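In: based on what follows, work out the 3D shape:
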Amino acid sequence: MSMAPRLDLRQSQSLVMTPQLRQAIKLLQSSNIEVSAFVEEELERNPLLERDERVLPGPDDGLRADPLPPAPATPDSHAAATSDSLPSEAQAPLDADWSNVYDSGGSYETPHGSGGRADFADDLSGVEDLAGAGRTLREHLGEQLRLTFSDPQDRLIAAQMLALVDAAGRLAVPDQALAEALGCEVAKVAAVRQRMQRFDPVGMFCRDLRECLAVQLAERNRLDPAMAALLDNLELLARRDRPALMQICGVDAEDLADMIAEIRRLDPKPGASFDSAPAPVVVPDVLMRRAPDGGWLLELNPETLPRVLLNRGFHARAQTGLRSRDDRAFLAEQLQSANWLLKSLEQRATTILKVASEIVRRQDGFFRHGVGHLRPLILRDVAEEVAMHESTVSRVTANKYLATPRGTFELKYFFTTAIAGTGSGETHSAEAVRHRIRAMIGAEDPEAILSDDAIVDRLRQEGVDIARRTVAKYREALRIPSSVQRKREKAVPA
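Out: The predicted structure is shown next:
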């Protein structure tokens, strides 16, 4: 082997992730809310971009679900998204495999059809305006504190309790510890706590769940000895051991059922629901409806498409008036950035529609007959059909929603693992099997509770080859008790 130095010339290919490429990938996997926020930032930063203020056509304007003609060479993002043509391979950098990519600009971070019809989004408009900003829990309790206590010492004790209460409404600090910290009598602290437990919401400032429920029952004048005995044995209630509870409380099955129903109407965490933020409104990215021929029509939701234009007139005027080399370089950079943004938005829209169409085609049985007909589906199945990489399909289906006649679903919902069937080559969707298990248990006879083994036997009779531990795992994921617990709950004593 020669140890002398030598000079070799080699050729290699590598994919360099430019900032523009990172932008395109980030837009592809972002939700419509994140994309809208990003576009707003670009509108403020780039003088060549402007918002498209043209009015979208309504449902009665003769808009068809057929693809529109190809957009001009420099389209705005909304017109490009509704085009039937896809970018060329040179213009579509998102179909590559990014698992082995060199990033010249540093690492990047991953964030969590045609036309459109306004009637699909009409029912969603304005929903987010229904909930207004209200007072916080501590503000609400502080107002009651000032109205309830006039003595300065009582107010000081109450203020200390208000500062220590947790988000659920619990105050686990013992009265003795509070009294020592404030230099007052324990009885004084206990009296203040007792009055504050009747604040709205009732059940705050309690040490544990039993005391919280007891305060709420006392407020309703329902804390009798039998109910107190039930609260003292909440662990038996959690195990659904009704025979033992009936013996301890000295009641029959009907009275016990009424007592349990009374407890279920109480709030175990009265402080948690007060400050809870309203559920975010899900705006679908793709709208779906039945076609006249019995098929399905898909179209992008125009409410989620960023409407942005490239102002070429302003660019032309600015270019003729610039003299400095730095100014011309800045203008060229802004033009390139604007073109990349429009191209990325166009490809994002067309890719979402393309992937959603393939998902709908494969899950046609679900949309026609329900979750029991959901088919096994993995990213590779869709990727091969639409000629994209699995990573691209994964990004497209993240945080994207499809509005269907059966409700609004995230695109990832339709990807479920396969469970082998008893027949040759037959498979079943895991989600469909979970739905079947729930239906079986819901319809079981109280005198013949189904064990996990019995559920396995029934599923195998229906063509599903499933193990007992898998049934147990699915049942627990559905928060369904075991057969022993269900038998206790449904047992009717003689």
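In: contacts and neighbour counts: CA atoms only from here.
Out: Noted.
In: how about the strands in the stretch 351-494 of the chain?
Out: 401-404, 407-410, 418-420, 427-429 (DSSP state E, counting those that start in this stretch).
In: what is the last one packed up against?
Out: For strand 427-429, the helices and strands in contact under the criterion 3 or more Cα pairs under 8 Å, 6 or more residues apart in numbering; DSSP states H and E are strand 418-420.
In: here is a second sequence; please produce its structure as well for comparison:
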Amino acid sequence: MSLAPRLDLRQSQSLVMTPQLQQAIRLLALSNLEVEGFIAEEIERNPLLEASAPEDDGPTLEREPPGESSADPATADQLLMGGAATGEASLDVDFSAESFHHDSPVDGAGMDGSLGLSGASSGGMGEDGPDFDSFAAADTSLADHLMAQAGPVLAGPDLMIAAHLIDQIDECGYLTVPLLELANRLGVPLARVEQVLGVIHTFEPTGVGARNLAECLKLQAIEADRYDPCMARLIDNLDLLARGELARLKRICDVDDEDMADMIRELRGYDPKPGCRFGGEPAQAVTPDIFVARRTIGGKTGWGIEINAATLPRLLVNRGYYVELSGGEQDKASKAWLGDMLASANWLVKALDQRQRTIIKVATEIVKQQEAFFLHGVAHLKPMTLRQVADAIEMHESTVSRVTSNKYLSCARGLYELKFFFTSAIQSSEGGDAVSAQAVKAAIRALIGAEGSKILSDDTLVEQLNAKGFDIARRTVAKYREALGIGSSVQRRRAKALEGAG
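Out: Purely as a prediction, here's the structure:
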């Protein structure tokens, strides 16, 4: 073996994640609303990009009735792995071109080729329509509401103590810090902190500032003038009430059945989380990314699948501005920058177009494999994996995973995340086809919902599910029941007893 220095020439291959490739991969995983924000940032950065109002003539595919076939567009994998990222040739999409507009039979179904559903997606009246959200007054936070009440009744050090106490009240209205700890932190006597907390207990909403559920209910019972010795003992024994030990509670409270039912009814009228009515974030409506509708074209019935174009502005490359800029005197750096901007703009337009086609292709395969669900409901949902869809459309599994992330599909049965359609398989007890875990959960929910006064144990649920053809173990039933937020048979029996008592 020679120890002398020498020069060697070696050849190797490696996969390099170019910025364009990273961008295309990132776009696949974004929802339509996130893409809209991304486009706004790119328009701000790139002067050659401009957006126009979204229209309904974007790329659309439809799964045709059996026996029909449509042209298969280039896959996202081909786009990602292709070498077009470095080219500067024009990649603008001609939205009026024949090859683009009529890419599937759904485009010929009407005057504009849409399903007539995109207008329902935005929930508004368009770009120039009124924004009703702007009419709503700003929500008052719980802390602001309490401080507004503390100002007129407290002053000086007491107001400072109240501010610290209010700062430690969580969104449900409960005090989250021990009073002794707060007193040591502020350097004031514990009795003074307790006195200020007593003042806060008189604020609205009633029960705010309580340190536990019992104290919260106690404050509300005092406000309602129902805090007698019997109610006090009931509130002190909420654990017995939760376990449904009504006979023991009646002995402790020294009341009969009628009085116990009346006290339980009174407790149910109280708010266990009085602070939740303040400062909560408004519920955000989920905007669908894909529309699926039953369509009849030329006497044949199939499924129309359309991207929600209302949430995607049309992105264009301003060629005239590019010619104007490139026509003047420029140095080498300016020309290089302008060329980079043009290449980036062309690539983004192509990547967005391919993103839509890829989403449509994945959604089409989902509808094809889960057609029984769209026709008959969740009980007919079939087990399906990412690999099954990826193999069917000849894409990589990771691409399908990105496409189905943060995307929602709107159909006649409601709004569903694309991930909802991918479920594990439960074998049939009769040797037939496997069923989806979602179908089993739906069956469990239906059985428990119809149990009435005869509470079904998990063992009984297993027997009834086996009778329906589901080969499922007891531990799986318990896991699915807990995932549905349904209590055990003991908990449901106690709840029934409390309902009867109330």
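In: how alike are these chains, TM-score-wise?
Out: The TM-score (TM-score structural alignment, normalised by the length of the first structure) is 0.82; 454 aligned residues with a Cα RMSD of 3.3 Å.
In: who wins for proximity to Leu147 of the first structure among the strands of the stretch 351-494 of the first structure?
Out: For Leu147 of the first structure, the closest of these is strand 407-410, at 46.6 Å, according to Cα to Cα.
In: corresponding residues in the second structure for the closest one?
Out: Strand 407-410 of the first structure corresponds to residues 414-417 of the second structure when matched by TM-score structural alignment.
In: now the strands of the stretch 351-494 of the first structure as CSV including mean neighbour count and distance to Arg170 of the first structure?
Out: Output for the strands of the stretch 351-494 of the first structure, formatted as CSV (neighbours: other Cα atoms under 10 Å; distance: least, Cα to Cα, whole Å):
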stretch, mean neighbour count, distance to Arg170 of the first structure
strand 401-404, 22, 38
strand 407-410, 14, 36
strand 418-420, 18, 45
strand 427-429, 21, 43
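In: of all those strands, which lies closest to Ala4 of the first structure?
Out: Comparison of the strands of the stretch 351-494 of the first structure against Ala4 of the first structure by Cα to Cα identifies strand 418-420 as nearest, at 58.6 Å.
In: which residues does the closest one contact?
Out: With Cα atoms under 8 Å, 6 or more residues apart in numbering as the test, strand 418-420 of the first structure has contacts from Pro376, Leu377, Glu426, Thr427, His428, Ser429, Ala430, Val464, Asp465, Ile466.
In: of the residues you listed, closest to Glu44 of the first structure?
Out: Checking these one by one against Glu44 of the first structure (Cα to Cα), the nearest turns out to be Leu377, at 41.8 Å.
In: now do that closest one against Pro201 of the first structure, distance only.
Out: To Pro201 of the first structure, Leu377 of the first structure is 47 Å away according to Cα to Cα, to the nearest Å.
In: how about Arg64 of the first structure?
Out: 53 Å.
In: distance of Ser276 of the first structure from Met204 of the first structure?
Out: Going from Ser276 of the first structure to Met204 of the first structure by Cα to Cα gives 16 Å.
In: the two: which has the busier surroundings?
Out: Met204 (29 against 11; other Cα atoms under 10 Å).
In: now for the more buried one: what does it line up with in the second structure?
Out: Match for Met204 of the first structure (TM-score structural alignment): Val208.
In: show me what contacts the residue nearest to that match when sequence neighbours are not counted?
Out: Of all residues not flanking Val208 of the second structure in the chain, Gly173 sits nearest, at 4.8 Å (Cα to Cα, 6 or more residues apart in numbering). Counting by Cα under 8 Å, 6+ apart, Gly173 of the second structure touches Leu142, Gly207, Val208, Gly209, Ala210, Lys273, Pro274, Gly275, Cys276.
In: overlap between those and the first structure?
Out: Compared against the first structure with both residues aligned by TM-score structural alignment, their matches' Cα atoms under 8 Å, the contacts of Gly173 of the second structure retain Gly207, Val208, Gly209, Ala210, Lys273, Pro274, Gly275, Cys276.
In: could I get those residues in a markdown table, plus columns for distance to Thr476 of the second structure?
Out: A markdown table is the format used below for these (distance: Cα to Cα, whole Å):
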| residue | distance to Thr476 of the second structure |
| --- | --- |
| Gly207 | 41 |
| Val208 | 41 |
| Gly209 | 42 |
| Ala210 | 40 |
| Lys273 | 33 |
| Pro274 | 37 |
| Gly275 | 37 |
| Cys276 | 35 |
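In: which one among the residues you listed gets closest to Ala345 of the second structure?
Out: Of all these, Ala345 of the second structure sits closest to Cys276, with 46.9 Å by Cα to Cα.
In: could you report the neighbour count for the closest residue to that closest one other than its chain neighbours?
Out: Leaving aside its sequence neighbours, Cys276 of the second structure sits nearest to Cys172 (Cα to Cα, 6+ apart; 4.9 Å). Cys172 of the second structure: 17 surrounding residues under other Cα under 10 Å.
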